[in-house]
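> No sequence on hand, only this structure:
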């Protein structure tokens, strides 16, 4: 790829940003091939126009709907824990039976300084314990100055308003630095009501409020850098329309210490992390009423050691050793006066532990002037365990056995400790066709061990089982201690072309997954008594599955003259997933998606007209009673103008106010509880929203 031709485009233009997130193919070779790695870095550290999800969607990530700041990423048809998400290098675990606090909920778009997305065939050095890929985002990087004394380097204030949900977003940041020291703060606050759909109706229980803070301190000399980051998050409430429960409190703190040192023969990086969270679920709004508290306390502890060295013939060797431990206590306090939810606290996971110790080696080497190779192997030893549990009570109800009490006895009598040995291997080959074109082949064997909820969710009653699950489908879930790790055999083929006025990339991927953690139906229930009120009781189980898909993207510079730069960008993605035994669809596979954008850049003025089309979803998971959805299209328009130190952003999302149901949205349990006669309707997407943003850099 010829970087000089790409860099000729204005570095802050929409076309450049589109190419940055589209053509992110790392290249490493000899003098005839440059190393070019675009990681989707956000050029404006005070973004007022986009959310974190919107930024990552430009990089090929889909999202399964959840709360306003807690949507779960989907890559190559796989969601949740199958994707490794790193925040400033920290491995953070979702500490909730519904995964209401996933890693990406701990950072906002205004705090983001860089992001990298590697789907499918990701290098072993990027992270283990995943089969779908790696998302790595950073809140800030040390920014030193040339002065010997501390001086003010800059700051920002930003704000945004979105009419569709009456959302207010505020961000602030500041940097003070010298040649040896750097201090940086970034914070954000967001408050939103429940949004309206394309019919003008309120989509119940989609309101939320959150704040995030990151304070970093860094020191360096000629050969080493030490960075300390302190993070804090507070979410007093967050509605989850597609879950039976809501978030009523989420407080977390984190410490991230990173050390880097240059040696004559290589580079050493050492990182130590801690992240703790206190999480509560319950009910807080009249839009979804109920009484039931659920409390979770959890901690992540980890360290990461890496050595990078140039060895023979320009080859780069990477060696690493990692340790990660996750501990969690999940209990549901007894409800006073309730015969069913008392007199004991329901102990869901007691002193749960998940320990991973890993080591990897990776070699990247140019083979010829046109061929490049990367080869890596990783070993992980994963141990999970949990202590005895208890149900609310041992009483029978109307002569029926207490299935939760019996399940607790069986769980406590079982051998709960499980150990898994995982081997990952990745091979990547890249061929430089000419200065402008390249083709890459990748093959990976990747593994993921079950999470604690997949193994240790033991309740069999309707109430207990419906508290488990991050799928937004209204079904109940039961764990299985005997679950095996998932093993994915993934191959990919990528082609990219980068010419002076247009760029194109395409990728095909195929994954054969042994012991994919899916579900089997072990019962059903109907709380409404109506024909459309049936849901299934599901148990996690291993099946073999196959997933494949294609992604195409292109960008072209149409004109560059006195009228400014006009460019056109397009994307298309398609994926397919099914169980091997019966060829039935897997859950939440995205339908065909296309996007076309006309972009304009004139000096400090940038504008975009965007059209999105999502095809109908007819292949649905029968086990989870997944709903089909109709096709739809959306039109969005936005403009941004820089005046001195001010940036003004204006946008209209869903310009035509189309009503649509989200294919990956799950069902609206809030609507079901308000009116069960309509059954489990798919969650509707937002209607038209007028957005305005203002930021000031000083």
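Looks like it arrived, so ask away. Values in this document were obtained by computation on a predicted structure and should not be read as measured data.
> Please make it C-alpha for all contacts and neighbour counts, starting now.
OK.
> all helices for the stretch 301-450 of the chain, in order.
Using DSSP state H, counting those that start in this stretch, the helices found in the stretch 301-450 of the chain span residues 403-413.
> what's the answer for the stretch 51-200 of the chain, then?
Going by DSSP H, counting those that start in this stretch, the stretch 51-200 of the chain shows helices at 52-57.
> Residue 95 against residue 298, yeah?
Yes. Between residue 95 and residue 298 there is a contact under CA atoms under 8 Å: 6.2 Å.
> which residues do these two both contact?
Contact criterion CA atoms under 8 Å, 6 or more residues apart in numbering; residues shared by residue 95 and residue 298: 277, 328.
> of the two, who's got more company?
residue 95 (27 against 22; other CA atoms under 10 Å).
> residues contacting the more buried one?
101, 102, 277, 279, 296, 297, 298, 328 are the contacts of residue 95 under CA under 8 Å, 6+ apart.
> just the buried members of those residues?
101, 102, 277, 279, 296, 297, 298, 328 (16 or more other CA atoms under 10 Å).
> Next up, the contacts around the fourth one.
Under the criterion of CA under 8 Å, 6+ apart, the contact list for residue 279 reads 95, 96, 247, 248, 249, 250, 251, 295, 296, 297.
> Repeat the analysis, applying 7 Å as the threshold.
If you count contacts by CA atoms under 7 Å, 6 or more residues apart in numbering, residue 279 has them with 249, 250, 251, 295, 296, 297.
> hold the first one in mind and look at this next one:
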């Protein structure tokens, strides 16, 4: 790790602090309520990760009820969160406080693919502008997925556990998950195990969706110990993904072996002072290819990409009361390393040293003040971040036989590949209590994002886009500068009788937005044209504007009938040319009615969900993006609490077997399937699922 980053961060660590998170647990393995101390509760939204209700392997389907959030999907285990028109690396995702550094440059092992459910696991989205304490580079928002240690320490003493199973047809989908937990007066130990598999998925017209298979298993161990004012918490997780399809990308997953760990420590000096330190890391081995699960055009075009990644980090925070609020100071240090080598199993001489010893070192410090009074609640924060990146030498066996490739290698290897970005984030949000039942929410921020390693260091034109999957080859640009987004938000939180209504309007102007523009590199253009028949794009700094709105409505229609509604709309444009941003989700309205009743004297809940998506005609002409039609789906589900320990869930998704193509679902890249190459991948047709859960 580079000394300048480490020295800056460690010197600040001695005087830093953090926003503390508290869970209010139940006495059993049940859903818990999460509250962010010092941050207005009206500014956060949450969902619970429940293994018996997911229809996608990576649990991305459980998050779409959060306002402004949608999923961009390239395969069954490759969910990329899109929030208010921004997705991929622009949206921060942490799992139990660990920021995952994926091995695949096309986000096949996206952060959501690393989620393994355990009791009380919640996904908390900072609605709108995330506070600076939420993490580094939260330009596109932040999603925290965690089961916090405070809740586990508060569990009842003794042993308890649960078993969950679910089966879905068609496609022979199976999921098994178990948890075990033991607590004493000052310690706990927990374990979780998961197995998932599916053969295929079918669309509404009974057409098999290409390469919709997956196979995964994983385990997680966790332990905690309290000694007076000291609290220790350690976690280790391993998750193995075997052959799984990614039809929107040029390759499929052969395997992903992923592991992450975290050691947490808290010291409560007094009731109003808290020191937290967290050491974490993850290690991923990932192989993808274009021949195990699909047929390459010729044996000479068979490719295998061996990738690996390592991440290590430490953060320290200190929180104390200040005046009428809470002051939080913090420091974060992270080190990432990535490698990638492309080979051909039919040609032992062929190789491309795609990314070699690519390193990214980040040092960041922040200060945040949360203040509350009888008339308002505010969060004010500033964060300073430095990101340093570097890369090793490029190489390929094709240098001796192709002058254009030799030019690309020589140009890259002779260039100064060491780059740095210095960024200042500022965020201010206020909830003003206008009346007893109405809050006015205002927010303004400046957030930044440094270029990813593939945006800078892709020296050979390849289809590497971080999961954008537009089908074009891309080449990197060493002199890219960081993105700077300035965002404004205004909204209301209104409550009356048994109803709450919460609308938001937002506007975001992004300076130096990184996207693809036609390449002017003659050598890269020659290579790309030879390989794919068309010139590549090059990552470029431009400008962009994203604006939109989202609204949530919740309430009780009667004593046993409730309604929950989430509507979202976003519109994105480039400023340098008259063109839309690529793969932006259309307007969406999700409405759920829930009826609470009894069945054989046991509680039962019946749900009807309507999912409406609008037509997306505002598409990127430069990237040959296709328009998509709107659609409407109906889903039914029922939950029966047979006994306090036993629960049965049945569901029918897409009840009317509607054929549709989600705009964020990508296009097919696989030949000789029921879906033509270049056509939109269809969504799943009617699926029936039965789940069983037992607590002991």
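Noted; the coordinates are in hand. Quantities reported herein were computed from a predicted structural model and do not represent experimental measurements.
> before we move on, the earlier item: could I get the contacts of residue 95 of the first structure in CSV, plus columns for distance to residue 320 of the first structure?
What follows is the contacts of residue 95 of the first structure, written out as CSV (distance: CA to CA, whole Å):
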residue, distance to residue 320 of the first structure
101, 28
102, 26
277, 28
279, 33
296, 32
297, 30
298, 26
328, 27
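> gap between whatever residue of the first structure lines up with residue 138 of the second structure and residue 89 of the first structure?
By TM-score structural alignment, residue 138 of the second structure lines up with residue 130 in the first structure. The spacing between residue 130 of the first structure and residue 89 of the first structure, counted by CA to CA, to the nearest Å, is 15 Å.
> Looking at the two, which is more packed in?
The neighbour comparison of residue 130 of the first structure against residue 89 (other CA under 10 Å) goes to residue 130, with 23 against 19.
> Residue 84 is in contact with the more buried one, correct?
Yes. Using CA atoms under 7 Å, residue 130 of the first structure is in contact with residue 84, at 5.6 Å.
> Tell me who's in contact with the residue positioned nearest the centre of the first structure.
Geometric centre of the first structure, nearest residue: residue 73, 3.6 Å, by CA atoms, centre = their mean. Shown in contact with residue 73 of the first structure (CA under 7 Å, 6+ apart): 61, 62, 63, 64, 79, 80.
> Looking at the second structure, name the residue matched to the fifth one.
So the one you mean is residue 79 of the first structure. Residue 79 of the first structure maps onto residue 87 in the second structure, by TM-score structural alignment.
> Out of the buried ones among the contacts of residue 95 of the first structure, which comes closest to residue 566 of the first structure?
Using CA to CA, residue 102 is the member of those that lies nearest residue 566 of the first structure, at 38.3 Å.
> now for the closest one: what does it line up with in the second structure?
Checking with TM-score structural alignment, residue 102 of the first structure has residue 110 as its match.
> That match and residue 102 touch, don't they?
Yes. Taking CA under 7 Å as the definition, residue 110 of the second structure is a contact partner of residue 102 at 6.4 Å.
> which of the contacts of residue 95 of the first structure does the second structure keep?
Here is what carries over to the second structure from those, by both residues aligned by TM-score structural alignment, their matches' CA atoms under 8 Å: 101, 277, 279, 296, 297, 298, 328.
> Alright, that wraps it up for me.
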